[in-house]
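Peer 1: Got a predicted structure plus its sequence, pasted below:
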Amino acid sequence: MIFNQRSHQRNSRIILIVCIVIGISISGYFVRQLIHRSILQPLETRAEIQAEFLEDVGMNAKNFSEVELNIEPFKRPDSAESVVLKDGEVIWDDFAERTRLQTVRQQLKDFPKDKVSSKVYLNGYVVYTPIEANDGTYQLVKYYKKSLFQDQLDDFYLWMAVIIFLILLLIYLVYRYMINFVTKPIEAINLAVEHIEDDQYQFEYIRGNLPVIDNLGTNISTLKQELKTKRGDLNASEQRLSLLMGHLNLGVVLISNSGKIELINSEAMQLLNIDIHTTQRSFQAVIKSYVLVDMINEALKTHQPLSNHIELYIPTSKFIDVNIIPFGKSPDEIESILVLLYDITQVRRLETVRTEFVANASHELRTPVTAIKGFAETLLDGALKQPELAEKFITIIANESNRLETIISDILELSRVEKKSEPMVVKPFEVVETVNNLIQFFYKQADKKHISISVDAERPVMMKADQHRIEQIFTNLIDNAINYSDVDSEVKINIEQVNNSVHFSVSDKGIGIPKADQERIFERFYRVDKGRSRNSGGTGLGLSIVRNLIMNMNGTIHVESEVGIGTTFHIKLPLE
């Protein structure tokens, strides 16, 4: 706040009191001047006349008694008391009280010696007049009682009261003018500053007649508008920062040089498993990872940036890329350190999956290639001369080549599905009819194991999607169901429309999938029974392709299975 209200009011009262005192002093000065001109000045003139007369008659100490008898003023005791002195000695006097005479004599040192002068003294007026005579300088001193001039003094005091009243009235009017034209604008400006401090910007200054105050009010109005604009910009920046920090997939922690947490975003709280208010708390009391705490302590101590990959176990295992950046006015004087946390668990998992994929793909490709190479070398070594053996080997080579082609085709198909490199051809079609047409291609394969395939649907279901992708999903699921089913079993397909989605299920009565393997069957090249999978001709990529196709169509898939009883895959897809 620029102005203090109470202090300002106190200062205004002090100014008013000072003005009143000055006004009264000025009034007293004018009254004293009036008394001097109206009373003392005539008395001084009269004393001068008497002094000149005494000089003209040739006054001296010897004839003074004769001279004074002829002076009319000295014969009026009710008018004044007089004394004539020479060299401090009384030559003549008519004072009724000797004490007063002695007091008057003592005060002569305060009068100038060479001119007529007067003073207010002893409840009266004293007039001093020098007289030049033949035998030296005499002093004529006259004392007049105030009571002799009481009527005049009463008039003077009345005038003094009137003048004081008029001066006080003028002071009051000036004070009110200052209140209205100076104090009120200042109070309005003061109130505006208080509102600005409270983020209220409704103040609008109305110009008056005082340029200095008007300039101040105008500047405050301009400042208000600028602060309002900057406050809006600051709020917008804070909102953007809050929005960015809240949606950033990067953990951010700002720690002061005293070890207090100044800022932490939701991602960092999630990564560090923090669910309490942490601001202004010590990072050592909040962060549960000793490795991360040691890194922060080292950065605070060395003032050097640090980076590392660490593993957290809060509450589960996570791999975190940690970057710590100290900053401040100088490298030797840091104010805070910025801790950036990035969850690389998925990256690590993808690296593992990629490594496993390369190893599995190499293994899967090496098997048919090894077979082709081995039987080709056998044929070259002389087996071609034995027609039956040669035909058998060539048949194996052809089968392994087909298998190799299937593996490569599935790998390329999985790559296209994961990358969504091929756009979907969306068009309406009837699902039940499509599935019934599709299972005809599996009758020959199913008949070899005496497996029946049935489709259960209460009514036709119209769906708007990529028909080829739907056929691809059922092809893989039906092929798996036949391959992993025992002889003389059945495969059931159920199709049902539920609100705006269609539910599919493909069930078999095969060997089943153990609980421990059910979460991994959709991984690439994952096999529950590796020997049986290869013998069945599978590549280990079918279910991975199915899952990615369903995800691309905004659907879901899950499996229910019991070992020795069978397996059911449940699929849910939107109608459009």
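Peer 2: Sure thing, it's come through. Numbering: from 1, shown residues only.
Peer 1: C-alpha only now, for contacts and for neighbours.
Peer 2: Fine.
Peer 1: I figured residue 390 hits residue 379, correct?
Peer 2: Yes. Look at residue 390 against residue 379 with C-alpha atoms under 8 Å: they come within range, at 6.6 Å.
Peer 1: Count residues in the vicinity of residue 525, would you?
Peer 2: 23 (other C-alpha atoms under 10 Å).
Peer 1: Quick check: it touching residue 361?
Peer 2: Yes. The criterion here is C-alpha under 8 Å, and residue 525 meets it with residue 361 at 7.5 Å.
Peer 1: ok so residue 126 is a strand residue?
Peer 2: Yes. Checked against DSSP: H, G, I helix; E, B strand; the rest coil, residue 126 lies within a strand.
Peer 1: Next up, the contacts around it.
Peer 2: When contacts are counted by C-alpha atoms under 8 Å, 6 or more residues apart in numbering, residue 126 touches 118-120, 141-144.
Peer 1: from these, which two are the most distant?
Peer 2: 120 and 141 (13.1 Å; C-alpha to C-alpha).
Peer 1: re the thing from before, what subset of the contacts of residue 126 is buried?
Peer 2: 118-119, 141-144 (16 or more other C-alpha atoms under 10 Å).
Peer 1: Serialize those residues to JSON lines and add fields for secondary structure and distance to residue 257.
Peer 2: Shown next, in JSON lines, are those (DSSP: H, G, I helix; E, B strand; the rest coil; distance: C-alpha to C-alpha, whole Å):
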{"residue": "118", "secondary structure": "strand", "distance to residue 257": "84"}
{"residue": "119", "secondary structure": "strand", "distance to residue 257": "81"}
{"residue": "141", "secondary structure": "strand", "distance to residue 257": "91"}
{"residue": "142", "secondary structure": "strand", "distance to residue 257": "92"}
{"residue": "143", "secondary structure": "strand", "distance to residue 257": "90"}
{"residue": "144", "secondary structure": "strand", "distance to residue 257": "90"}
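Peer 1: Not counting sequence-adjacent ones, nearest residue to residue 345?
Peer 2: residue 319 (4.8 Å; C-alpha to C-alpha, 6 or more residues apart in numbering).
Peer 1: Quick one: neighbours of the one you found, just the number.
Peer 2: Quick note: residue 319 (other C-alpha under 10 Å) scores 20 neighbours.
Peer 1: dropping in the other structure now:
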Amino acid sequence: MKRSLVIFYSLIIYAAAQLIWWGYQLVNLQHNKLGMIMSEGSMFVIVLSFGAYYMHRSINRERKLQEQKKNFLLSVTHELKSPLASIKLLLQTIQKRDLTKAQIRDFIEKSLLDIERLDDMVENMLLAAKIENQSYSFPKANFSLSVLVDSIVNRLQLTKCDGSQKIINAEIEPKIEFTGDKFALTSVVTNLIENAIKYSGPCEPVDVKLFQKDGKVHLHVADHGIGISDAEKTRIFDRFYRVGSEDTRNTKGTGLGLYIVKQVLDKHEASIRVKDNRPVGSIFEVVF
């Protein structure tokens, strides 16, 4: 990338130098055509400037994409290693120690949660790849969206700091039927709720609402976390993009979740917008 920038700027400098030199020579040879030479030269400068600007912007965009891909690979490596290390440790403990049935059951449940986390990540990457190369057909069928959202909430449900109060507060209107791609929409709901949990504090609640209003289906996922700046609200649905600085970010993730959310919702002719929660946090509003 650095070599491309050097070559690009060298060509721009060379073209500008040639323009000045030949313009000088033409003016010396044909004084009576100074106006024409200046107008042609000005047009060339304008075209060259526009070309240089858009080329520079394209190179910068490609450079940022390459950086995001590198960060994505590092994130995926970390995301894979953490649950695998946890599963290995739990299984080794079961193998080497004389544990009670309750302890073994607890360790197995923790291992299954880590496996589900790995499964979600792999499904995300596969779906994102299929969407990107346009090989996914989004097969549609009728199903209960209420049951879908409720099952995902139950699977992702965690207990708060005191060990009893649930972290996800769900208000799900029953018997909401929907025609769409159940697999892809499962990924949408999962990504939205997991994002809300991820960017919230360890004891902060997440609110999930599913309801019908004016003939439309609404899904709201609200958190009380770090929030999203106005400048980043337009970029969070880009592939590999993640909120915050790569140097200071503490949250895990691959940068594919919200990209998948936007692509799937577009295929279902649904809209999504993000707005500030009060006093802190973000609200993602989906309307089918």
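Peer 2: Yep, it's here. As the structure is a prediction and not an experimental result, all values here were calculated from the model.
Peer 1: TM-score for the pair, please.
Peer 2: The TM-score (TM-score structural alignment, normalised by the length of structure 2) is 0.58; 243 aligned residues with a C-alpha RMSD of 4.9 Å.
Peer 1: What are the contacting residues of the strand or helix carrying the residue nearest to residue 345 of structure 1?
Peer 2: According to DSSP states H and E, residue 319 of structure 1 maps onto strand 317-330. For strand 317-330 of structure 1, the surrounding residues in contact (C-alpha under 8 Å, 6+ apart) are 295-296, 299-300, 303-312, 334-345, 348.
Peer 1: next helix or strand past that strand?
Peer 2: Counting by DSSP H and E, what follows strand 317-330 of structure 1 is strand 333-343.
Peer 1: okay, the angle between that following strand and strand 317-330?
Peer 2: Interaxial angle of strand 333-343 of structure 1 relative to strand 317-330 (axes from the mean of the first three to the mean of the last three C-alpha atoms, to 10 degrees): 160 degrees.
Peer 1: May I see the buried residues of strand 333-343 of structure 1?
Peer 2: For strand 333-343 of structure 1, by 16+ other C-alpha under 10 Å, it's 334-343.
Peer 1: in structure 2, what residues pair with the helix or strand harbouring residue 53 of structure 1?
Peer 2: Residue 53 of structure 1 is part of helix 41-56 when elements are defined by DSSP H and E. Per TM-score structural alignment, helix 41-56 of structure 1 has no counterpart in structure 2.
Peer 1: Now do the buried residues in that helix.
Peer 2: Under the neighbour-count criterion of 16+ other C-alpha under 10 Å, helix 41-56 of structure 1 has 41, 43-44, 47-48, 50-52, 54-55 buried.
Peer 1: got it, and stretch 496-503 of structure 1?
Peer 2: Counting neighbours by 16+ other C-alpha under 10 Å, stretch 496-503 of structure 1 gives 496-497, 502-503 as buried.
Peer 1: thinking again about what came up before, mind putting the buried residues of helix 41-56 of structure 1 in TSV, distance to residue 513 of structure 1 included?
Peer 2: What follows is the buried residues of helix 41-56 of structure 1, written out as TSV (distance: C-alpha to C-alpha, whole Å):
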residue	distance to residue 513 of structure 1
41	136
43	140
44	140
47	145
48	145
50	150
51	149
52	151
54	154
55	154
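Peer 1: and which of those is nearest to residue 566 of structure 1?
Peer 2: Distances from residue 566 of structure 1 to the buried residues of helix 41-56 of structure 1, taken by C-alpha to C-alpha, are shortest for residue 41, at 140.3 Å.
Peer 1: ok, now which ones touch that closest one?
Peer 2: Taking C-alpha under 8 Å, 6+ apart as the definition, residue 41 of structure 1 has no contacts.
Peer 1: swap in the one 10 residues further on?
Peer 2: Taking C-alpha under 8 Å, 6+ apart, we find residue 51 of structure 1 in contact with 129-131, 140.
Peer 1: If we use 6 Å, what do you get?
Peer 2: For residue 51 of structure 1, the contact set (C-alpha atoms under 6 Å, 6 or more residues apart in numbering) comprises residue 131.
Peer 1: Please apply the same query to residue 111 of structure 2.
Peer 2: By C-alpha under 6 Å, 6+ apart, the contact list for residue 111 of structure 2 reads residue 87.
Peer 1: switch the cut-off to 10 Å
Peer 2: 83-84, 86-91, 105, 117 (C-alpha atoms under 10 Å, 6 or more residues apart in numbering).
Peer 1: As a markdown table, those residues with neighbour count and distance to residue 206 of structure 2 would be great.
Peer 2: A markdown table is the format used below for the contacts of residue 111 of structure 2 (neighbours: other C-alpha atoms under 10 Å; distance: C-alpha to C-alpha, whole Å):
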| residue | neighbour count | distance to residue 206 of structure 2 |
| --- | --- | --- |
| 83 | 19 | 23 |
| 84 | 16 | 27 |
| 86 | 15 | 26 |
| 87 | 20 | 27 |
| 88 | 12 | 31 |
| 89 | 14 | 30 |
| 90 | 17 | 29 |
| 91 | 15 | 32 |
| 105 | 13 | 28 |
| 117 | 16 | 19 |
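Peer 1: Out of the residues you listed, which comes closest to residue 181 of structure 2?
Peer 2: For the contacts of residue 111 of structure 2, the nearest to residue 181 of structure 2 is residue 117 (21.5 Å; C-alpha to C-alpha).
Peer 1: The closest one and residue 82 of structure 2: what is the separation?
Peer 2: Applying C-alpha to C-alpha, to the nearest Å, the value for residue 117 of structure 2 to residue 82 of structure 2 is 10 Å.
Peer 1: Kind regards, and thank you for your time.
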